[in-house]
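1. Could you work out the structure for the sequence below:
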Amino acid sequence: MPSYKRIAVLAALAAVHEASAAFAPSTGGSFAKVPSSTVSTSTGVSTSTSLKSAQSDPLTGINSVGEAARPFRRTVYTHDDWIEHRSSDRFYKNLVTLTDSGIFRSLFREVATTTVVAGFLVTWNCIFGDYQDFTGMVHDGPMKGVLPILSMPLVPFTLVSPSIGLLLSFRANTAYKRWDEARKNWGMNINHTRDLVRLGNAYYDRAAVSPERAEEDLKRLALCTWAFVRSMKRHLSPEWEDEEAFKKEMLEKLPKEQAEAVFAAAHRPNRALQDLSLAIENLPMHFVRKDEIHRAATIFEDNLGSSERLLTSPIPLFYSRHTARFLSVWLLLLPFGLWDPLGNSWNHIDLIPAHFFLSIFLFGIEELATQLEEPFTILPMQGFCDKIYNWCTEIVSFAPGSNGMPVHSDGGTPSAGAGMLLENVNGEIAYPRQ
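-> You can find the predicted model right below:
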């Protein structure tokens, strides 16, 4: 075989090798760490713990734009955010910020590889086939006839495209359902933490204990409720991201002995839930009312189990891998099928941008599903925990009668304490002065 033929074959093999390497995981490069404003650091944790967390960080040394962007997807919308979300220029903004998209940036290697394949095909066929000059005249390539031009019929790609659509649709829909279930679990946590603390505050028998004891019991109830959801958040988060912040928060808000007992537990949410159950049992009230509060705590355990199932059980790996392989091979070979249909453009040059955008959007669907499949590191769980803490501590501060409403005992007579109705000399009911 002449030397130039060998060179051409070697060039083709090198292109295929580079294309396959682009889809392999990278082990080098820099990584933009999660900003300190997103993940808190602790000065109360020992150096050995910090070193352990740093050493266990699986992102160290990996160039993963998608992983670095996950903390920034923990959005909590306000009314102003919704106004911007519905703005009439949203399409324009989304188009001009295409290159800033975390999805686009995380797919750079894959999209660049498929685009290079398209460029390689155009170059190859211009060398071994015909090409047009800038005036539109057709000329023989410098090595025309030495090797055949590369192309494939479009029919096979058309036949399998519905299958790719079904695979991608199923994967994206299933991933979204997983995210939706995780968000609903945390929504249930938010709802029932408020419900539990509200019931504890309303059912508490203040006549049986001192005001100091009542304040201590209800404060403990609120803190134990928060400690469970915070332990659940840590349980569902990577150790290298949340361990130090978790220990710092727990030591700041809980008694040291209680916090260290949670740290030492093999399953921290279980320990926190046990502490919450004991806090409920210490409340002076009828056992029927305690049972009602315990039912709210049982819902936390259900939410925890559902979340653990999502974290430990991905979409079956053989399905995800087959979809990724199918899509990768289809996009790598698609330029060969588009060679003839795009033949009206100058030297088939339209093939390159057309395949570039096809790769972005099809790989993007698969990337969206992958990002949604594990939902907890893109959910604003820290924001949820902070809200739960603020709301629970506020609810237990609501003293009976503090709003001026009368407070009656079970027998229908006014109970002692703030807000008790007073009867004036004329026999009329009056509220006490504050």
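2. okay, CA-based contacts and neighbour counts for the rest of this
-> Will do.
3. Apart from its neighbours in sequence, what residue is nearest the residue most central in space within the chain?
-> Nearest residue to the geometric centre of the chain (C-alpha atoms, centre = their mean): Ile378, 1.9 Å. Closest residue to Ile378 apart from its sequence neighbours, by C-alpha to C-alpha, 6 or more residues apart in numbering: Arg74 at 5.0 Å.
4. quick one on the thing from earlier: residues in contact with the residue nearest to the centre of the chain?
-> Residues counted as contacts of Ile378 (C-alpha atoms under 8 Å, 6 or more residues apart in numbering) are 70-74, 372.
5. And what about it, helix, strand or coil?
-> On the three-state scheme (DSSP: H, G, I helix; E, B strand; the rest coil), Ile378 is labelled coil.
6. ok, back up a step: correct me, but the residue nearest to Ile378 touches Pro375?
-> No - between Arg74 and Pro375 there is no contact under C-alpha atoms under 8 Å: 10.1 Å.
7. Please provide the structure for the following sequence as well, for comparison with the first:
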Amino acid sequence: MSSAVLRGTQMRGPCLPARAPAPRLLGRTRLVVKANAAKDPNAPIQSNPLGSLSSQGNVVAPLPRSEAARKYFRTVYDFPQWQTHRSQFRLVKRLFTIPQSHVIQNALPSISWVGFVSLFVAGYMYGYDQGMLPEGFPAISPNGSCSAFISNTSVALSLLLVFRTNSSYGRWDEARKMWGGLLNRSRDIMRQGATCFPDDQVEAKKALARWTVAFARALRIHFQPEVTIESELKNILTPAELEMLARSQHRPVRAIHAISQIIQSVPMSSIHQQQMSLNLTFFHDVLGGCERLLRAPIPVSYTRHTARFLFAWLTLLPFALYGTCGVGVIPVCTGIAAVLCGIEEIGVQCEEPFGILPLDVICNRIQADVMATLKDDADTKIILAEAGLISLAPSAAAAIAAANGNGAPATNGNGNGNGAANGNGNGVAVVQQQPNNTIVPSAAAAQPSPQKTLQVSISPR
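-> Predicted coordinates:
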């Protein structure tokens, strides 16, 4: 990715927009937000005054080691892992895995700097005490000024790090809850479609399932551009649908619009349509909330001040501790730097949560549950019809049987005259791709059948 960045600002991944300084206007600095990386790495980045995220800009690109290692933070626990997490030997095990810690590896440059300063102070003072230095070289430790600075600012540094970490965790927790809500709402909208769509609208139910999964995976790629949309959805969407989604400027929004078109194409009550639209509104809320977290970090003035303060504090620490620790100042200061820089690194990692959340696992769960609901709906209706608990119109029974690959289920009610089915519902929603790239039903499929009925009767027990 080739773009200028603001002084002191570091990009945290390929999906983050680059920032470039603009000319001063009336004494204030105006920021011009740049679009994401173009498909051609050498192509110039176009200006994006609105600051909106574009799915076209999120491309798979090589990452530095520190960024590529973020995927190892995506931990999903099950019962055996929780048992290991509560192990009484966990402290000993974690101690021996410090060299493999990605937090320590990412903070290693800062830790190495403190170790180098400590080594310099220890070597200088050892030469000074042994008379190995020429006359006129001053003693740099013990230094009362450095000791006073360290002791009087320790509380302030602790408060800065605590606030930094808590704020970052809050952002991570908010993103996790939004994706958890997306999982629940995806299940719910598929349940509503399976229940509220007429039984002969089998193709509409399948289209709803496909596009619900497509939205979740498009949203994941929008914030984790590690894979392509084609590889994620080639087994989910039809070729025409996949081509339409791939060339969309904002793929999650296009997927939501497709779901909305499918809901509107099915003849059902306005109450049911409104209830399903509430889930689409939640999809929009999740999309907007995730974009807000990505585009609006913790105020950079606070982040930079904390980093500068921590760096200065750790640099002066060896000068303050040599009089007490002697040559032991090297391991002592290096250990303190590892702890404090590790805390700061954790805050940095959690501040942008999408690189460390297991979004692919959530998408897999959404796909499995949505497809299971679609299959279970047909199986359940067949079982209930055979048990005489519900009655299906002949055309609906044939559509369900054809979709399920089984013979026609029983449709004669429950034997007591209360569940007789009538009508021959013949409206099947056929989703077509129109020239304007919208998902709409065909004209024939949009006509509701005046005779289509589904009567439910419960036999007394």
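8. Tell me how they score on TM after superposing.
-> TM-score of the superposed chains, computed with TM-score structural alignment, normalised by the length of structure 1, equals 0.75; 352 aligned residues with a C-alpha RMSD of 2.9 Å.
9. Quick one, which of the contacts of Ile378 of structure 1 are buried?
-> Taking 16 or more other C-alpha atoms under 10 Å as the criterion, what is buried in these is 70-72, 74, 372.
10. wait, which of the residues you listed is closest to Ala416 of structure 1?
-> Arg74 (47.4 Å; C-alpha to C-alpha).
11. In structure 2, what residue corresponds to that closest one?
-> Aligning on TM-score structural alignment places Arg74 of structure 1 opposite Arg74 in structure 2.
12. Quick check: end-to-end length of stretch 201-211 of structure 1?
-> One end of stretch 201-211 of structure 1 to the other measures 13 Å (C-alpha to C-alpha, to the nearest Å).
13. Residues contacting it, please?
-> Contacts of stretch 201-211 of structure 1 with the rest of the structure, by C-alpha under 8 Å, 6+ apart, involve 214, 218, 283-285, 289, 395-396, 398, 400, 416.
14. who wins for most neighbours among those?
-> Each of these was scored for neighbours by other C-alpha atoms under 10 Å, and Leu218 scores highest at 24 neighbours.
15. Give me the nearest residue to Cys146 of structure 2, chain neighbours excluded.
-> Ala320 (5.2 Å).
16. Check the offset of the longest helix belonging to structure 2 from the chain's centre.
-> Longest helix of structure 2, by residue count under DSSP state H: helix 144-196. Remark: helix 144-196 of structure 2 is offset 13 Å from the chain centroid, using C-alpha atoms, centre = their mean, to the nearest Å.
17. corresponding residue for Phe96 of structure 2 in structure 1?
-> Per TM-score structural alignment, Phe96 of structure 2 is aligned with Val96.
18. Report the aligned residue range of structure 2 for the strand or helix carrying Ile293 of structure 1.
-> Using DSSP states H and E, Ile293 of structure 1 sits in helix 287-312. Mapped onto structure 2 using TM-score structural alignment, helix 287-312 of structure 1 covers residues 270-295.
19. Map Gly383 of structure 1 across to structure 2 for me.
-> Alignment note: Gly383 of structure 1 maps to Val361 in structure 2; criterion TM-score structural alignment.
20. residues of the helix or strand containing its match that come out buried?
-> Taking DSSP H and E as the definition, Val361 of structure 2 sits inside helix 359-386. Across helix 359-386 of structure 2, burial judged by 16+ other C-alpha under 10 Å covers 359, 362-363, 366-367, 369-371, 373-374, 377-379, 381-382, 384-386.
21. For the match of Arg74 of structure 1, give me its contacts.
-> Counting by C-alpha under 8 Å, 6+ apart, Arg74 of structure 2 makes contact with 356-358.
22. out of these, who's nearest Gln81 of structure 2?
-> Pro358 (15.7 Å).
23. tell me, how many neighbours does that closest one end up with?
-> 20.
24. Going by residue numbers, what spans are strands in structure 1?
-> Along structure 1, the stretches classed as strands by DSSP state E are 130-132, 138-140, 422-423, 429-430.
25. Give me the nearest residue to the aligned residue in structure 1 for Arg185 of structure 2, chain neighbours excluded.
-> Applying TM-score structural alignment, one finds that Arg185 of structure 2 aligns to His192 in structure 1. With sequence-adjacent residues excluded and distances taken as C-alpha to C-alpha, 6+ apart, His192 of structure 1 is closest to Ala296, at 6.0 Å.
26. Please name the residues that touch the nearest residue to Asn185 of structure 1 once chain neighbours are set aside.
-> Distances taken as C-alpha to C-alpha, 6+ apart place Asn303 nearest to Asn185 of structure 1, at 5.2 Å, with adjacent residues excluded. Residues in contact with Asn303 of structure 1 (C-alpha under 8 Å, 6+ apart) are 185-186, 188-189.
27. Which two among these are spaced furthest apart?
-> Among the contacts of Asn303 of structure 1, the pair separated by the greatest distance (C-alpha to C-alpha) is Asn185 and Asn189, at 6.3 Å.
28. out of those two, which sits in the busier spot?
-> Shown here are Asn185 of structure 1 and Asn189; by other C-alpha under 10 Å, Asn189 has more neighbours (26 against 20).
29. And the residue nearest to that one when sequence neighbours are not counted, how close does it get to Thr312 of structure 1?
-> Leaving out its chain neighbours, the residue that sits closest to Asn189 of structure 1 by C-alpha to C-alpha, 6+ apart is Phe300, at 6.3 Å. Relative to Thr312 of structure 1, Phe300 of structure 1 is positioned 18 Å away (C-alpha to C-alpha).
30. Based on its surroundings, how many neighbours for Ile98 of structure 2?
-> The number of residues packed near Ile98 of structure 2 is 12, by other C-alpha under 10 Å.
31. The counterpart of Leu233 of structure 2 in structure 1: what's its closest spatial neighbour, skipping adjacent residues?
-> Using TM-score structural alignment, the equivalent of Leu233 of structure 2 in structure 1 is Met250. Excluding the flanking residues, the one nearest Met250 of structure 1 by C-alpha to C-alpha, 6+ apart is Ala259, at 5.7 Å.
32. so who does the residue mapped onto the one you found from structure 2 touch?
-> Here Ala259 of structure 1 is matched to Leu242 in structure 2, going by TM-score structural alignment. By C-alpha under 8 Å, 6+ apart, the residues touching Leu242 of structure 2 are 230, 233-234.
33. Looking at the residues you listed, which are in helices?
-> Those of those lying in helices (DSSP H): 230, 233.
34. Out of the contacts of Leu242 of structure 2, give me the one that has the most neighbours.
-> For the contacts of Leu242 of structure 2, the largest number of neighbours (other C-alpha under 10 Å) sits with Leu233, at 21 neighbours.
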